[in-house]
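Engineer: Pasting the sequence and the predicted model now:
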Amino acid sequence: LINQTFPTKQISVILAMEEKEDINVRNSKFETLNSKFGGNFNHFLTTVHKLKKGEISGKASNERFAAVWFKKRFIDEAKLNIDYFTVTSCDADHKYHPNHFACLTFKFLDNPKRFRMFWQPAVMFYNNIWELPAITRVPNTFGSIWNLSQLPRKDRLINAQNYSLSYKLLDEVDYWDADKIPEDWGIFFKAYYKVKGGLEVEPIYLPLHADAAQSTSFWKTIKVQYEQFKRWAWGASDDSWIIKNYLIDSEIPFWDKTTRLMHVISSHFLWPVNWFMITIGLTIPTLLNPAFGRTTLGYMVPKLSSLILTIALSFLIVLLFIDYVYRPKRTQKVSIWRIIISPFEFVLMPIAGFIFTALPGIDAHTRLMLGKYIEYKVTEKV
């Protein structure tokens, strides 16, 4: 943040903490950061959120408390104009491009629909990419490129992980819901239905580097990465509420809300089954009916599928090039040999896809179906 080309004296930083954290640890963190960086900003503040009845421990309840507190304590008491404030939801491990807030400010001031907009950068899990085992480096690489690829898709782009919006819009829709775990898609659709559509997510074409899940050992890293994907798959818990609002709303244009709903359904409902459809889907008809394999269709489908997958595989070269451009340069700890073999890590895609896509998706959706709700766990990032 202190390296922003935008004047940092116009940025207020809130270190939002939880009461359940040890008070000495909390105070030590804040005092260390404040003494080192506090003088660079307009405000460098901390909030301590105490979990109340009806709230769920997580980012949503914590952010809500901090945002409501700042509005009352600094905007309302000083009688400042809320129209000129933006809010950015940021994790502690996120590293901004130096021009991020300059770009955000320009887009905010230049857009006449500024109070009906979210802004989303390309979140890329590259801070510790060279320290990860290959099995988790593969999904984090693909996840980073996927986040980048979604930015031009305004019809389906939804804010996630790190995003900004006007304080006025956030206050208008009554902030994040403190009783939910999913907070990014949750605040988007809460605002979307509250203001009756017309809401968009505008891309910020700048990379934002984040830490991937990492623990102190190989197996612990596998576990924390799995838990992170399971929490993301838990976003399906919002789908019934989104569908309900879709059905009862009569003001949002039909195709606008339908396009949004279809994206939500395809993203969440297909999450646990995509891996199976791609890897073993074509063998199922033959297993169920061996005679099918002797028909013309049964003979041609595997060949056609093989051709399609081969063509799709050729685009892996494009992905490798994008990864090469954006991935941080190797440190001295990383050997040349590791650089040479890194493109071949993508042969782990089927295994990584099963462990970090299919399994956590099935896990989360089954728990949701049985009413065995998960608790928010902060992803370990050493």
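Structural biologist: The structure has been received and is ready for your questions.

Engineer: Only C-alpha atoms from now on, for both contacts and neighbour counts.
Structural biologist: Fine.

Engineer: which ones are touching residue 35?
Structural biologist: Residue 35 sits next to no residue when contact means C-alpha atoms under 8 Å, 6 or more residues apart in numbering.

Engineer: Give me the three-state assignment for it.
Structural biologist: helix (DSSP: H, G, I helix; E, B strand; the rest coil).

Engineer: do you know how far it is from residue 48?
Structural biologist: Using C-alpha to C-alpha, to the nearest Å, we find residue 35 at a distance of 19 Å from residue 48.

Engineer: And the strands in this structure, which stretches?
Structural biologist: In the chain, the strands defined using DSSP state E lie at 12-18, 43-49, 86-89, 117-124, 163-166, 200-209.

Engineer: okay, now residue 43: neighbour count?
Structural biologist: Neighbourhood size, residue 43 [other C-alpha atoms under 10 Å]: 17.

Engineer: coming back round to it: ranking the strands of the chain by burial, who's on top?
Structural biologist: Compared across those, strand 117-124 shows the largest average neighbour count, a mean of 24 (mean count of other C-alpha atoms under 10 Å).

Engineer: tell me what that one is packed against?
Structural biologist: Counting contacts by 3 or more C-alpha pairs under 8 Å, 6 or more residues apart in numbering; DSSP states H and E, strand 117-124 packs against helix 134-150, strand 163-166, strand 200-209.

Engineer: Below is an additional structure, to be compared with the one above:
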Amino acid sequence: MWLFKSLRLTTNLTMSYLRSQKFAKTDWMKLISYWDAPKKLEYDLRAIEKRGIEDKKYYRTLLDLREQIGIIKRAGQYKKSDEIINAVIYMTYKESYELIREAIKSYAEGVYPSEKIIIVFSGEERDKENALNIANKIKDEFGRRFMDFIITIHPYGLPNEIPGKSSNATWAAKILQKYLDEKNIKYENVIISNFDADTVTHKNYFAELTYTYLKTLNRERQTYQPRHFYHNNIWSVPILIRLIVLGFTFCEMAEANDLKTYKAFSSRSMGMQLAIDTDFWDPMVIPEDSRQHWTAYFLKDGKYHVVLIESPIYMDAVSTSKYFDTFKEQYIQLRRWAYGACDLPFVVFNMLANKKIPLFMKIYQIAYLMESHLMWATAPIILTFTGWLPGMLNASFRTTVMAYKMPGVVSYLLTFAGIGVVVYAIITFTIIPRPRKHITWKYISLLFQWLFVPLASIFLSSIPALEAQMRLLFNKKLEYKVSPKVRK
């Protein structure tokens, strides 16, 4: 089973990587211009056919676009790009000016026109002075480049809230809703992006997002999920931390090949109407991303999907000014992520209550969710100690022929499964940014870092997940703690 899972993960990751490389070359603004002018699309298609088809992939893309325009028009859902507005819910708590500036700058300097973007900058009352100073400074530099730059402060201690990302995001989204109402802007024409403070977007992100939103049938029912690359400070964090964030990136890329179980995670985008329908983000829940995902899933009776956005967003790995504190904070972050297991009762109860979702899909979703959290907490430990456990638990087993041959068999299977590590190493070299100094040493470290996978996966993956699940079992609550992102 483990060999199969390893080979499946490696295959899916490779397919996902190749697909992302293909889409990285796409001119999204040109496709948007064709979407807005179907007659021009027809003219160019005839011109290509007349002079001979040289680029078959591009020709196929235009044919697919023409077909999709027809589908959307027949459904009565056709819109042009000038009707669409992007709004960014940008939350911050004690982050530095340099980190925030880099994020906001990326939204302003992408290929998509920034004058079609609204920024809702939301700080916390507990960090009010710092947040307002940074917000005003950023607004002075970039504010004129956006459609609007709204500054708000989320009050501390509101009823039925726990401090954290979800309560701040909900506060900011309601401020945006009020703004849209005052400006008479239709919710269906607004794409809302929920971004962490360290979220830097690829130059194509908003262009691809807008194009994908326009061409998606029942676009308001969907969430639009970008890839997460933790590259902003990848070279300044310890090797074990780098392994963890690369592992999450690769797992997310691999899981994107099965959109039936692919869940919205962290920074992502959606239609404003869907955000309103789900009452934004539950301010009493720590894993606000997965809870909103499941809320939307049941609200739409299972007819809700995550749409993949190939253009990545870049985020920070956990980092502090002190070496060992970084490991502590990484542990805390992963424990918080693993606390998403609290969704299981919510999912099971609503699956049983909803009569419109097919039985097979109910079983499939519940089983996948259970397996994901079970494997997260136990797989690294089981894989590391599989060859030793039978003898440790049963002394008489040590004298059998099976006991003699078992270490060799396990070693052979794990070595074969190690093909995946080679693939991970190759992809790592191609996706992470070039280091600014000590280039040779840092690239060598990329090869040798994989030797530490057992150590990282047990102490910075399995054990945090086990603690999170034990806390749920014994009803020991977990408080939301913002992960520090120190740039060095």
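Structural biologist: Here it is on my side, so go on. This is a predicted model, so every value here is computed, not measured.

Engineer: Do you know the score for how well these two fit?
Structural biologist: Once superposed, the chains reach a TM-score of 0.95 (TM-score structural alignment, normalised by the length of the first structure), with 379 aligned residues with a C-alpha RMSD of 1.5 Å.

Engineer: returning to that earlier point: ok, which of the strands of the first structure comes nearest residue 278 of the first structure?
Structural biologist: For the strands of the first structure, distance to residue 278 of the first structure was read as C-alpha to C-alpha. The smallest value, 25.2 Å, belongs to strand 117-124.

Engineer: ok, residues contacting that closest one?
Structural biologist: Counting by C-alpha under 8 Å, 6+ apart, 104, 141, 143-145, 147-148, 151, 159-166, 199-210 sit against strand 117-124 of the first structure.

Engineer: what does stretch 89-106 of the first structure give?
Structural biologist: Stretch 89-106 of the first structure is touched from outside by 1, 3-6, 63, 119, 161-164, 204, 206-211, with contacts defined as C-alpha under 8 Å, 6+ apart.

Engineer: What does residue 311 of the first structure correspond to in the second structure?
Structural biologist: Counting by TM-score structural alignment, residue 311 of the first structure corresponds to residue 416 in the second structure.

Engineer: picking up where we left off before, redo the helices and strands packed on strand 117-124 of the first structure as a markdown table? Include distance to residue 345 of the first structure.
Structural biologist: Below are these laid out as a markdown table (distance: least, C-alpha to C-alpha, whole Å):
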| stretch | distance to residue 345 of the first structure |
| --- | --- |
| helix 134-150 | 6 |
| strand 163-166 | 31 |
| strand 200-209 | 21 |
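
Engineer: Pull the number of nearby residues for residue 414 of the second structure.
Structural biologist: Residue 414 of the second structure has 16 nearby residues by other C-alpha under 10 Å.

Engineer: Just to check, it is in contact with residue 5?
Structural biologist: No. Residue 414 of the second structure is beyond contact range of residue 5, at 11.6 Å (criterion: C-alpha atoms under 8 Å).

Engineer: if I pick residue 345 of the second structure, what's in contact with it?
Structural biologist: By C-alpha under 8 Å, 6+ apart, residue 345 of the second structure lies in contact with nothing.

Engineer: Can you give me the separation between it and residue 369 of the second structure?
Structural biologist: Distance of residue 345 of the second structure to residue 369 of the second structure, given as C-alpha to C-alpha: 11 Å.

Engineer: Could you do residue 424 of the second structure as well?
Structural biologist: Going from residue 424 of the second structure to residue 369 of the second structure by C-alpha to C-alpha gives 25 Å.

Engineer: Ok, residue 446 of the second structure next?
Structural biologist: Distance from residue 446 of the second structure to residue 369 of the second structure, counting by C-alpha to C-alpha: 32 Å.

Engineer: Please consider this matter closed, and thank you.
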